[in-house]
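Student: sequence and computational prediction follow.
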Amino acid sequence: MFLVSDKQPEQPSVPDDVWERFARDTERDIRTSAPKEPSARARMVTERLRQEEARGAQPEGWRAAPAWRETNGRAARRRRLWAIIGVPLAAAVAVVAMKPSLLPGDPFGMSSDGPTAAAALPDETAPPTAAPSSMAPDTPTLDRPFAGSPAERWADGAAGIVVPEAKPVGSLTRAQVATALRQTKTLLVDANLNPATLRGERPEAALGTLDPKQPKMLDDARSWLREPGKGHDPLSLFSRFDPEETRLVGDVVKTRGRMTFKAGEHASVAIHVDYTFVYPVAPADQSSDQASDGGSTEVTRTIVRRVLDLEVSDPTKYRVTPGKLAVARYDENLANSACAVYDGFLHPHFPSAAPTGAAPTGPTTDPYDRSRDIQHSGTCGTVSRT
């Protein structure tokens, strides 16, 4: 049994200012949360959207939630995929970073087995002021025939013979000067770079650039090739090796020099050329098969410097063949070739072979020094490097 008193408990008193604040707050909350009548513009937009939805047309981007969820799902799948791939990939990158040589083909050029890449020299536009600096001692090989040579940074073959931009000279037009410059390059390329010429064959293209109306020059050059000898040596104009004795290594001859022109006498354009050619060679009986079998791999270099002065005169004023070259001067310096041998071929000396020809008695010169004119001492000298 429970006893219930009929007397109510006394209510605690509340200050009047508290009741007033409570009443104000309550009225504000009710007013804020009470539903509002939409504006006329809002009613118009809502009605338009309702009508478009009834027709099946939705504004761009409307109800994009499913596509967003799909994109979000693809992103989640990509994150899971990268979680699977990323760890092994990161490990592989770390291994390659520590040892790049593991990559095939040495894409970063870091292999210690290959040569250090040498930056190519810019074209020679003026006489150098000094000989090239000494290179680190290195032995030329079949794979690197220019190792240890300043020529390793020179241009390859005909790319090193840069024809200057033609311009009118005297009574000769720009086109006539351009023809003379092209003929000059043809002469140099065929006489010093053509593989057939280097094998001892007739340099027909070079001979074709010479003016047949110039007294004796073309006839002399042809006779030198037919019957070489002292005083009429084809090496004065052409680079030639005896194919039974010497073979070129690879298909690159290094070239450096310059070609210039100016107005000459006899209403002509005077063309001056000064080029050095470096030929890597090996004994003719030394084949690549022998090298792969552990046989001899001896390689040496012969260096030829040529200086020529050529002229093309105005055919309306002189008895000349239009576009053909007249030779005013030819000079050469042959380095690493037997002395006093006049058979029309260069004869390189290989360190393992006994010397041929006369013993050198002249001064020692640097065949790479292009800062000085060609010097002739009247005797056969030695070279400081090849």
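Tutor: Cool, the structure landed. Numbering: from 1, shown residues only.
Student: make it CA atoms for all contacts and neighbour counts henceforth
Tutor: OK.
Student: what's the helix or strand hosting Asp309 packed up against?
Tutor: Using DSSP states H and E, Asp309 sits in strand 300-313. Contact partners of strand 300-313 among helices and strands, from 3 or more C-alpha pairs under 8 Å, 6 or more residues apart in numbering; DSSP states H and E: strand 268-283, strand 326-335.
Student: what distance do you get for Pro228 to Ser236?
Tutor: 11 Å (C-alpha to C-alpha, to the nearest Å).
Student: and what of Ala335?
Tutor: 13 Å.
Student: who's more crowded, the two?
Tutor: Ala335 (28 against 17; other C-alpha atoms under 10 Å).
Student: put this next to the previous one:
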Amino acid sequence: MSDIDDIDERFKALTAQINERERKRMSKVAAQEWARHPRLRQRRRLRNTAIAVAVLVAAAGVFVVYRPDVVDRVRTTVSDRLSGPATGETTETAEPAETAREEPVEVSPFVGSPAQKYADGAKGLVMPRPRAMGGLNRKEVSAALGHARKLLMASHLDRKVLMGGRPEKLIRLLDPEQRAPFVKGLKKPDKKKGYYSREWVTSLAPKSAELVSETFKVHGRPRLSAFRENGLRGVRVKVNYLFVYAIRRPGRPDTLTRLVAHNIGTLDAWREGGRLRFWVTHWNGGGVAPARCDIDDGFVHPFYPDSAPDRKLTADGPAVDPYSLDEGTSEGCRVLKSDT
């Protein structure tokens, strides 16, 4: 066997050992996290839940991609052995060793989760086929469905808002009578209802996370129906969507986490004064996971593997699956299913 072949074999053995050690380490971390009771949070008024559980990706391929420090150590080992031509070999025969120094192929951070099969971004926001109902014609019903879709995009697919920015697009989409109190509630909670209007969007607390991928996964099912209430007649669009983001602590590749936002909401549309009016009756009522329960400022504070225990954990009630569109919205922080 040539020196180059020997180096190749040692390289494979080294990476196999590292992968095995890493799998054991991550399994240990995962076990410790489940012992600390990952939880689900229910937000006030909007009945928004947030599940605090670290999603650990233990696949070797993902490990190589998101552990550059280990890749660098392996590269250094190989580089030291290849600093000059091997004895008895020409420079040309050393070229195959370049393969060992190639960048690893990036693996999607959604691999291994239900989100892997979800659509990318707005492609997942497929609305029902419009038809005349509730006293509105087909074109007006189509406008209502389109408005609901725009609201979802502004709430969950606007990168600026996701990273803590002001939800300008959502503000413009709100009815004028809802707009002013919404803007006020971004900084100060409603005195009567005690909630921040920022809870209508998925907005990460400043400096709490960075995106691992610019791709956001989307899955859900909207429903369209007619309504007649309080002298009004029109259509009602009920949304039930999951939005999944790959995040990590800033500068910490080892804290890769999949954040799941569940928007359960309702938009009503009716004709008034010769124009079509849109009114959000409730929004973003399904929660976010993993997020802390004990910080209530309207922002999402991700819960990572190394996060301190949450002070508002409630272990009562059945375990919850954050990827289920059928989960209820009962109050409290609840334990998450361990097979998620």
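Tutor: Perfect, I can see it now. Owing to the predicted nature of the structure, the values given are computational and were not obtained by experimental measurement.
Student: hmm, back to that, out of the helices and strands packed on strand 300-313 of the first structure, which one sits most buried?
Tutor: strand 268-283 (a mean of 23; mean count of other C-alpha atoms under 10 Å).
Student: following that strand, which helix or strand comes up?
Tutor: Strand 268-283 of the first structure is succeeded, C-terminally, by helix 288-292 (DSSP H and E).
Student: now what about that next one, what contacts it?
Tutor: 296-297 (C-alpha atoms under 8 Å, 6 or more residues apart in numbering).
Student: what does stretch 200-213 of the second structure give?
Tutor: By C-alpha under 8 Å, 6+ apart, stretch 200-213 of the second structure touches 109, 154-156, 161-165, 167, 245-250, 256, 261, 283-284, 288, 299-302.
Student: change it to 7 Å
Tutor: For stretch 200-213 of the second structure, the surrounding residues in contact (C-alpha atoms under 7 Å, 6 or more residues apart in numbering) are 155-156, 161-164, 246-250, 283-284, 299-302.
Student: out of those, which end up buried?
Tutor: 155-156, 161-164, 246-249, 283-284, 299-302 (16 or more other C-alpha atoms under 10 Å).
Student: and those residues, which is closest to Asn240 of the second structure?
Tutor: Using C-alpha to C-alpha, Asn284 comes nearest to Asn240 of the second structure of these, at 9.0 Å.
Student: ranges for the helices of the stretch 151-300 of the first structure?
Tutor: 174-192, 195-198, 204-207, 217-226, 288-292 (DSSP state H, counting those that start in this stretch).
Student: corresponding residues in the second structure for the strand holding Asp309 of the first structure?
Tutor: Mapping strand 300-313 of the first structure onto the second structure (TM-score structural alignment) gives residues 257-270.
Student: so how far does the matching stretch sit from its counterpart in the first structure?
Tutor: On superposition with the first structure, the mean distance recorded for stretch 257-270 of the second structure (mean C-alpha distance after the TM-score superposition for the first structure) is 1.1 Å.
Student: gap between that stretch and the chain center?
Tutor: On the basis of C-alpha atoms, centre = their mean, to the nearest Å, stretch 257-270 of the second structure sits 13 Å off its chain's mean C-alpha point.
Student: picking up where we left off before, among the helices and strands packed on strand 300-313 of the first structure, which is nearest Gly257 of the first structure?
Tutor: Here strand 268-283 is closest among these (C-alpha to C-alpha), at 4.1 Å.
Student: and the angle from the closest one to strand 300-313?
Tutor: Put simply, strand 268-283 of the first structure runs at 160 degrees to strand 300-313, going by axes from the mean of the first three to the mean of the last three C-alpha atoms, to 10 degrees.
Student: what does strand 268-283 of the first structure contact?
Tutor: 145, 169, 177, 245-249, 253-264, 298-314.
Student: are any of these buried, and which?
Tutor: Buried among the contacts of strand 268-283 of the first structure by 16+ other C-alpha under 10 Å: 145, 169, 177, 246-249, 253-264, 298-314.
Student: give me the contact list for the match of strand 300-313 of the first structure.
Tutor: With C-alpha under 7 Å, 6+ apart, stretch 257-270 of the second structure has contacts from 54-56, 144, 148, 233-248, 276-290, 322.
Student: most tightly packed of the helices of the stretch 151-300 of the first structure?
Tutor: Highest mean neighbour count among the helices of the stretch 151-300 of the first structure (mean count of other C-alpha under 10 Å): helix 174-192, a mean of 21.
Student: what range does that helix cover in the second structure?
Tutor: Counting by TM-score structural alignment, helix 174-192 of the first structure falls onto residues 138-156 of the second structure.
Student: how close does that stretch sit to the first structure?
Tutor: Mean for stretch 138-156 of the second structure is 0.9 Å (mean C-alpha distance after the TM-score superposition for the first structure).
Student: what helices or strands is the top helix by length along the second structure leaning on?
Tutor: Taking DSSP state H as the criterion, the second structure has its longest helix at helix 3-35. For helix 3-35 of the second structure, there is no helix or strand it packs on, judged by 3 or more C-alpha pairs under 7 Å, 6 or more residues apart in numbering; DSSP states H and E.
Student: can you name the element that comes right after it?
Tutor: Following helix 3-35 of the second structure toward the C-terminus (DSSP H and E): strand 39-42.
Student: buried residues, that next one. List them.
Tutor: Buried residues in strand 39-42 of the second structure (16+ other C-alpha under 10 Å): 39-42.
Student: does anything pack onto it? Which helices or strands?
Tutor: strand 49-52, strand 334-335.
Student: list the buried ones in the longest one?
Tutor: Buried residues in strand 49-52 of the second structure, counted by 16+ other C-alpha under 10 Å: 49-52.
Student: got a list of contacts for it?
Tutor: Against strand 49-52 of the second structure from outside (C-alpha under 7 Å, 6+ apart): 38-43, 286-292, 303, 329, 336.
Student: again, but for the shortest one
Tutor: Residues from elsewhere that reach strand 334-335 of the second structure, judged by C-alpha under 7 Å, 6+ apart: 37-41, 313-317, 319-320.
Student: can you redo the residues you listed as a markdown table with distance to Leu14 of the second structure?
Tutor: As requested, the contacts of strand 334-335 of the second structure are exported to a markdown table (distance: C-alpha to C-alpha, whole Å):
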| residue | distance to Leu14 of the second structure |
| --- | --- |
| His37 | 35 |
| Pro38 | 34 |
| Arg39 | 38 |
| Leu40 | 40 |
| Arg41 | 42 |
| Leu313 | 42 |
| Thr314 | 44 |
| Ala315 | 42 |
| Asp316 | 46 |
| Gly317 | 46 |
| Ala319 | 40 |
| Val320 | 40 |
